[in-house]
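S.K.: sequence first, then the predicted structure:
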Amino acid sequence: MGLIHLVNTGASPASRRQGGRFLAVFGLLAAIALPVRAQTPLPPLVRLSTGDDYPPFSSSTEAGGGAAVALVKAVFAELKQPIALEIEPWMRGQERLQSQQIDGTFPYVPNPERLTLYRYSRPLATIRIRLFTRKGVPLADLPLGAASGQTLCIARGTSPAVPSARLLLSGQATLVNGSDVATCFKLLLAKRVDLVQTHEHLAKRAMRQLEQPADAVVPVGGDDPRAFEETGLHFIVSRHAPQGEALIAAFDRGLAALRENGQFAEILSRYGLTLPSS
């Protein structure tokens, strides 16, 4: 989930747009949380959705449903706003959000296509998306730019992060879509693909699921900033929802209050996470 980036019971938070349009994300994010011009009332009951199997952010195996679930509940409690939260497949949540059957969903990474459809809150957390390979293969010790003729597995519904997009656009890698992250890692360990895109938390989770040691896979490119993309996870609403702008503004106020009173940091710390920078 997608890149999710949301990754999951069907699809991750993402699409498959590539290339220079990735740069548009950063300009558009600057306008995420504009002030509401008028005090639009929120619905009496805010209807929310999230997916499963995206640890440590949203997962039935995590205490309290995961860091993002705990944080979103705390935000609405701070606002004294009643909510109804459903757990459903990621793609269904997006479809219901677009048709305004629900008011919001989370946690999603921004990409150019989604930014035209949804309003984004301030980040709930940040993740580092990168490429992984098998321990001991030559690629594990090479710079990412040295990859050539590789097969790259990305979970279906997840957009390529910047390092992946570079390899795909240059022809250095060929895309293979797996049904989910665990499937991509199965293919990697079976030597049917060379690289898998995900973030560190999901890589560790996949190794546990596959009953493999955590170091069976390793990140490519080390600490080279070109080898990963750091991005945020957000609460999103439809751009077409009449109360969407007001809901994002209220959510950001609640999130700011949790940052001020220490609850934001405390909730994230339960899951081994730290505060996002903004």
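M.R.: Perfect, thanks for sending it.

S.K.: could you use CA atoms for every contact and neighbour count after this?
M.R.: Will do.

S.K.: all helices of this protein, in order?
M.R.: 22-29, 67-78, 90-98, 112-117, 162-170, 181-189, 200-209, 244-261, 263-269 (DSSP state H).

S.K.: and of those, who's closest to G232?
M.R.: Among these, the nearest to G232 by Cα to Cα is helix 22-29 (10.3 Å).

S.K.: give me the contacts around the closest one.
M.R.: For helix 22-29, the surrounding residues in contact (Cα atoms under 8 Å, 6 or more residues apart in numbering) are 110-112, 115, 120, 162.

S.K.: okay, one more to line up with it:
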Amino acid sequence: MRRHLCLLWGLLLACAGGASAQAETLRIATGELPPYASSARKDQGMSLHIVRQAFAKAGVQVEYVFLPWTRALIETRDGKWDATAAWGRNAERDKGFLVSDNVLTEQWQILYRSDRNFTWSNLQDLAGLRVGVVADYSYTPAFWRMVKDGTLRADVAPDDVSNLNKLLAGRVDVVPLDRNVACDLLGAKFTGEQARRVRAHPKLFVPDFTTHLMMSEKLPASAKRMEAFNRGLKALRQSGEYSKILQQQPCAADLAQALQGG
């Protein structure tokens, strides 16, 4: 009887140890980019919610630390944080990181004022225009090459709100921005009259702007953690939960029409 009790106690301890391992909490550095990443939202943003739920499928908990984006990147590459989310691909910036499967595909368009005529088919059509940009954003390698060689005139701002203010004031001609981000900012930070003065060209600025979780190559656990995340992300998609998360971003009808190029 005593032997059986000892065996039972051993099994209980083993189970408790397994539960403890499964309850690992990863600290993930991120920044503010509503509606994808936001300390003000209950779900902390669509992208961060996807990351959280994907890790949950793998039995891992996460805790987000909101920092300036550049700091989040540098400190994660150095191994201070377990991961950082969510980033577009950039060959130079990706160095030193393991990069996950696609977390979410953003819909980048070019915004302009409704009192202006604007059309474009390729980046060369933007030559001569003042393009509002944020320095840390990915955009595309071709875009940054054309900025570097002087073909495109980039007007750098610290954030998207500043760029939208410049656009409304006529200080820049166009602003590349994700549709959901534009919708969120125009609805929350600007008056209805201001929002109605902004339009989006229907052609996508970036055809396939995927975003990703990144982990430092310096951390020995990163490879296994990334494998677990990718498995969880796949399971989240297959369960139907992923699609439901993407449907949780409301946009007022007038804004939706304008940002669809209407």
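M.R.: Received the coordinates, thanks. Treat the numbers as computed from the prediction; the structure is a model and nothing was measured.

S.K.: now the TM-score, please.
M.R.: The TM-score (TM-score structural alignment, normalised by the length of structure 2) is 0.76; 228 aligned residues with a Cα RMSD of 2.7 Å.

S.K.: if we can go back for a sec, could the contacts of helix 22-29 of structure 1 go into a markdown table alongside distance to V46 of structure 1 and neighbour count?
M.R.: Formatted as a markdown table, these follow (distance: Cα to Cα, whole Å; neighbours: other Cα atoms under 10 Å):
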| residue | distance to V46 of structure 1 | neighbour count |
| --- | --- | --- |
| P110 | 22 | 28 |
| N111 | 25 | 27 |
| P112 | 26 | 21 |
| L115 | 22 | 19 |
| Y120 | 16 | 29 |
| V162 | 34 | 21 |
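
S.K.: now the two most distant members of those residues.
M.R.: Based on Cα to Cα, the longest span within the contacts of helix 22-29 of structure 1 runs between Y120 and V162 and measures 20.1 Å.

S.K.: from P35 of structure 2, how far off is Q248 of structure 2?
M.R.: Using Cα to Cα, to the nearest Å, Q248 of structure 2 is found at 10 Å from P35 of structure 2.

S.K.: show me which of those two is the more surrounded one.
M.R.: Between Q248 of structure 2 and P35, counting by other Cα atoms under 10 Å, P35 is the more crowded of the two (23 against 11).

S.K.: aligned to the more buried one, what sits in structure 1?
M.R.: Counting by TM-score structural alignment, P35 of structure 2 corresponds to P56 in structure 1.

S.K.: what sits against that match?
M.R.: P56 of structure 1 makes contact with 62, 66-67, 201, 271, according to Cα under 8 Å, 6+ apart.

S.K.: and if we set it to 10 Å?
M.R.: 62-63, 65-69, 201-202, 205, 268, 270-273 (Cα atoms under 10 Å, 6 or more residues apart in numbering).

S.K.: list buried members of the residues you listed by neighbour count.
M.R.: Buried members of the contacts of P56 of structure 1, scored by 16 or more other Cα atoms under 10 Å, are 62, 65-69, 202, 205, 268, 271, 273.

S.K.: would you turn those into TSV with distance to R130 of structure 1?
M.R.: Shown next, in TSV, are those (distance: Cα to Cα, whole Å):
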residue	distance to R130 of structure 1
E62	23
G65	25
G66	22
A67	21
A68	21
V69	24
L202	11
R205	15
L268	22
Y271	20
L273	18
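
S.K.: out of these, flag the one nearest to P82 of structure 1.
M.R.: If you rank those by distance to P82 of structure 1 using Cα to Cα, V69 comes first, at 14.6 Å.

S.K.: enumerate every residue touching the aligned partner of that closest one in structure 2.
M.R.: Using TM-score structural alignment, the partner of V69 of structure 1 in structure 2 is L48. L48 of structure 2 makes contact with 28, 30, 35-38, 54, 62, 64, 85-86, 103-104, 213 under the criterion Cα under 10 Å, 6+ apart.

S.K.: could you redo the last one with a cut-off of 7 Å?
M.R.: Going by Cα atoms under 7 Å, 6 or more residues apart in numbering, L48 of structure 2 touches 36-37.

S.K.: which residues sit in contact with the aligned partner of L202 of structure 1 in structure 2?
M.R.: Aligned counterpart of L202 of structure 1 in structure 2: V181 (TM-score structural alignment). Residues in contact with V181 of structure 2 (Cα under 7 Å, 6+ apart) are 34-35.

S.K.: from P220 of structure 2, how far off is V181 of structure 2?
M.R.: In this view, V181 of structure 2 and P220 of structure 2 are 35 Å apart by Cα to Cα.

S.K.: before we move on, what about D115 of structure 2?
M.R.: 55 Å.

S.K.: I am finished for the moment; much appreciated.
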